[in-house]
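**Q** what follows is a predicted protein model with its sequence.
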Amino acid sequence: MRRNGVPEHPWRSLVALGDSFTEGMDDPGPDGGVRGWADRLAERLDAGTSGFRYANLAVRGKLLHQVIEDQVPRAVSAEPDVVALTAGGNDLIRPSGDPDALAAQLDHAVATLRASGAQVLVGTGFDPRERPVMRRVRGRVGTYNSHVHAIAAHHGCLVLDLWSMPVLQDSRAWSDDRLHLAPEGHRRVALRACEALGVPVDADWREPLPPGREQTWQVQRAGDLHWVRHHLAPWIGRRLQGRSSGDGRRPKRPDLRELVPGSEGR
């Protein structure tokens, strides 16, 4: 059946958990806040069912244990149909990041969420082979992803497989900081999430981006220097000082409620 021309689906509520990726960093919203793949997914789910409700508890900079301690209990209390959980990236890029230990934490969190009756959409990490600096932790991310797939299979969860999205190897899918997705990257991830949830969409996340002009060496070099000065150096500074970009921030959408046009990203 169809609702307002959109195929219907069984999902009536969604709670999104995680860090800057799920908060929606570098995908500007209409009101000056951030939008992101989870908001885009919620908008698509809202179009296919009446009374759909959505909460986004993700906060930039959070480590996996913080997501589990602060966000998972609130998701359980909300009793949604689906919980989207993608976290661990901020742990893996640190020298102390242990994918096996992180997987044990994730397994406990997923078990808790599944015991509440919610379906869980658990996300893998991206393949960072084309990302400066980040490519150094590719082995850790791959190990963690293997655990994510095993945890999902054990608990009967759905997987948002970001590693296997070759379109995200295109630099245009990423913002200037090379750590967060650009709007087009968030759009593609939302389409991938719809596919994982069995929600029909009118676009294909696999479609390659249009051919672009190849950058000259000089342009690429200038971009590298700008990135080091304006993105990498401040990030290292925060790590050395024990600070996080999310310190003092609250979730942008803390309550499970119906979507209101123009309310996303606040």
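**A** Looks like it came in fine. Residues are numbered from 1 along each chain as shown.
**Q** only C-alpha atoms for contact and neighbour calcs from this point on.
**A** OK.
**Q** my guess is L113 meets V76, correct?
**A** Yes: counting by CA atoms under 8 Å, L113 touches V76, with 6.2 Å between them.
**Q** okay, pairing it with this:
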Amino acid sequence: MEHNVLTEETDPFCLDQADAVALLAGAPWGRYAVVGDSLSAGTGDPTLGYRDQGWSDRVAGVLRSVRPDLDYLNVSENGATTAKTLEKQAARMLEFSPDLLHLPCGANDIVRRRPNFGEIERTLRQMYDLAKGTGALLTTFTLGRAYVVPVFPDWPERIATVNEIVRGLAAEYGALVVDMWDHPINDRDNLLSADGIHFSTSGQAVMAAEMVKKLAESFGTDK
């Protein structure tokens, strides 16, 4: 389709820095934390024409332009399950005392022969309980349909199920959801990295733009 044709400047789903900063002008957050897995980390291969930076660092950069005193903590780790996020990252998250906090959405919880969705929901709920106790505004993504693991024939159903769990918990706990499940970029032939799993930096740029727009909506400055 659009392989290496669009650039960050011409991509209709991207925001340039000035527009992103304008959207978040007056943002109240000064302590931004990100926990979870490679999706939280912004892992992905470079895309020609796009800045080589993950979505979370991009959002932090926008927030820092608005709030130069912003403190930013990203302790996410590639391959982390929700349980591992709780075990290895939660203490640092709590110590940091964020007022804006991004949570993972179970991507690695479903990479097993027979995922137990009841257990996945219980573990995610533990994370939301802990995160809610910080008093921070919570954010998360749903998984995009371009994310495919061919060894599991039921993979689309797995993603749909975990996305519904995430949407339900987010609604219950007042978290903002950036829904990537059916975003138009899922159809781009250069979206995925070489591993066929992670969004390349073109996707990272779009995810950052969607997060900025969602944050802007949350405090009434969406334009």
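**A** That came in fine, so what should we check first? From a predicted model like this one, the values you see are computed outputs, not experimental measurements.
**Q** before we move on, the earlier item: which one's more surrounded, L113 and V76 of structure 1?
**A** Ranked by neighbour count (other CA atoms under 10 Å), L113 of structure 1 and V76 place L113 first, with 23 against 18.
**Q** I'd like to know how far that one sits from R53 of structure 1.
**A** Distance of L113 of structure 1 to R53 of structure 1, given as CA to CA, to the nearest Å: 18 Å.
**Q** do the same with L85 of structure 1
**A** Separation of L85 of structure 1 from R53 of structure 1 (CA to CA): 17 Å.
**Q** who's more crowded, these two?
**A** Using other CA under 10 Å as the criterion, L85 of structure 1 and R53 rank with L85 on top: 28 against 22.
**Q** trace the more buried one over to structure 2, please.
**A** If you follow L85 of structure 1 across to structure 2 using TM-score structural alignment, you land on L103.
**Q** find the nearest non-adjacent residue to its match, please.
**A** Take L103 of structure 2 and drop its neighbours on the chain: the residue closest to it by CA to CA, 6 or more residues apart in numbering is T140, 5.2 Å away.
**Q** need the contact list for that neighbour.
**A** H102, L103, P104, C105, A170, A175, L176, V177, V178 (CA atoms under 8 Å, 6 or more residues apart in numbering).
**Q** the fifth one - that's part of a helix, no?
**A** Looking back up the chat, that one is A170 of structure 2. Yes: assessed by DSSP: H, G, I helix; E, B strand; the rest coil, A170 of structure 2 belongs to a helix.
**Q** which residues does it contact?
**A** A170 of structure 2 neighbours (CA under 8 Å, 6+ apart): T140, L176, V177.
**Q** what does the first one correspond to in structure 1?
**A** When you say that, I think you mean T140 of structure 2. Checking TM-score structural alignment: T140 of structure 2 goes with V122.
**Q** hang on, that match is in a strand, isn't it?
**A** Yes: the assignment for V122 of structure 1 (three-state DSSP) places it in a strand.
**Q** distance of it from R131 of structure 1?
**A** The value you get for V122 of structure 1 to R131 of structure 1, if CA to CA is used, is 23 Å.
**Q** please apply the same query to P7 of structure 1.
**A** 37 Å.
**Q** show me where structure 2 has helices.
**A** Secondary structure of structure 2 (DSSP state H): helices located at 17-23, 38-41, 55-66, 82-96, 117-132, 155-173, 201-218.
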